[in-house]
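Novice: quick one: sequence plus predicted model below, questions after.
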Amino acid sequence: MATKAVTDASFATDVLGADKPVLVDFWADWCGPCKMIAPALEEISEELAGKVSIVKMDIMENTGIPGEIGVQSIPLMVLFKDGKPVAQKLGAAPKSQLKGWLESVL
């Protein structure tokens, strides 16, 4: 299952209304570190498919939600549980670190 793109319009349904935790990867096309971690997030999405959904939000195309959350630097990953942000990680990291962090906050 590949990571799915969410928008300002679909955020409430796809993230806040989800029945399991959702990791939102805030990114932009011009962001090198964002592109670096994308393959790792795809793999983690498949490995943890039953536990968490991983979605991506392009901050250049969607300004509402990133503005509300206060996204100032990317890549920023925010974990939502029951419609609330419960953990966040800023910056690129190796897959093992990303997965370890995600498992520790799930």
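Specialist: Okay, I see it.

Novice: going forward, measure contacts and count neighbours with C-alpha atoms only.
Specialist: Fine.

Novice: contacts for the helix or strand that contains residue 86 next, please.
Specialist: Per DSSP states H and E, residue 86 falls inside strand 84-90. With contact meaning C-alpha atoms under 8 Å, 6 or more residues apart in numbering, strand 84-90 is reached by 16, 73-80, 105.

Novice: please compare the first structure with the one that follows:
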Amino acid sequence: MPTIAVTDASFEDDVLKSDKPVLVDFWADWCGPCKMIGPALEEISDELGEQVTIAKMDIMANTDTPASFGVKSIPYLVLFKNGEKVADKLGAAPKSALKGWIESSI
């Protein structure tokens, strides 16, 4: 299952009202570490798609949601379950570390 793009307008429906956990990757096109983890998140989305939705939010195009969650640095990953933030991770990491963190958090 590919990652999905979420926006300020779709965040409530796509993330907060989701019936399964959603990992949101707050990112920007100019962010090198964001680009580094992008392919890993796509692969993880394919591997764990039945258990978790992986969503990406461009903080330059969508400013309200990142501001409401205090996003100050990127990449910033936030895991939501039942509409609540349950885990977060700041910065890039190898795929194995990202996948392990996601699996332990869902």
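Specialist: Noted; the coordinates are in hand. Please read these numbers as outputs of a predicted model, since none were measured by experiment.

Novice: tm score of chain vs chain?
Specialist: For this chain pair, the superposition-based TM-score is 0.99 by TM-score structural alignment, normalised by the length of the first structure; 106 aligned residues with a C-alpha RMSD of 0.4 Å.

Novice: thinking again about what came up before, out of the contacts of strand 84-90 of the first structure, which are buried?
Specialist: 16, 74-80 (16 or more other C-alpha atoms under 10 Å).

Novice: among these, which are in strands?
Specialist: Of these, the ones assigned to strands by DSSP state E are 76-80.

Novice: circling back: relative to the second structure, what is the average displacement of the strand holding residue 86 of the first structure?
Specialist: Once fitted to the second structure, strand 84-90 of the first structure is off its aligned match by 0.4 Å on average (mean C-alpha distance after the TM-score superposition for the first structure).

Novice: in that strand, what's buried?
Specialist: In strand 84-90 of the first structure, the ones that count as buried by 16+ other C-alpha under 10 Å are 85, 88-89.

Novice: pick out the residue closest to the middle of the second structure.
Specialist: residue 24 (2.0 Å; C-alpha atoms, centre = their mean).

Novice: would you mind measuring from it to residue 36 of the second structure?
Specialist: Distance, residue 24 of the second structure to residue 36 of the second structure, using C-alpha to C-alpha, to the nearest Å: 16 Å.

Novice: what's the answer for residue 28 of the second structure, then?
Specialist: Look at residue 28 of the second structure and residue 36 of the second structure: by C-alpha to C-alpha, they are 12 Å apart.
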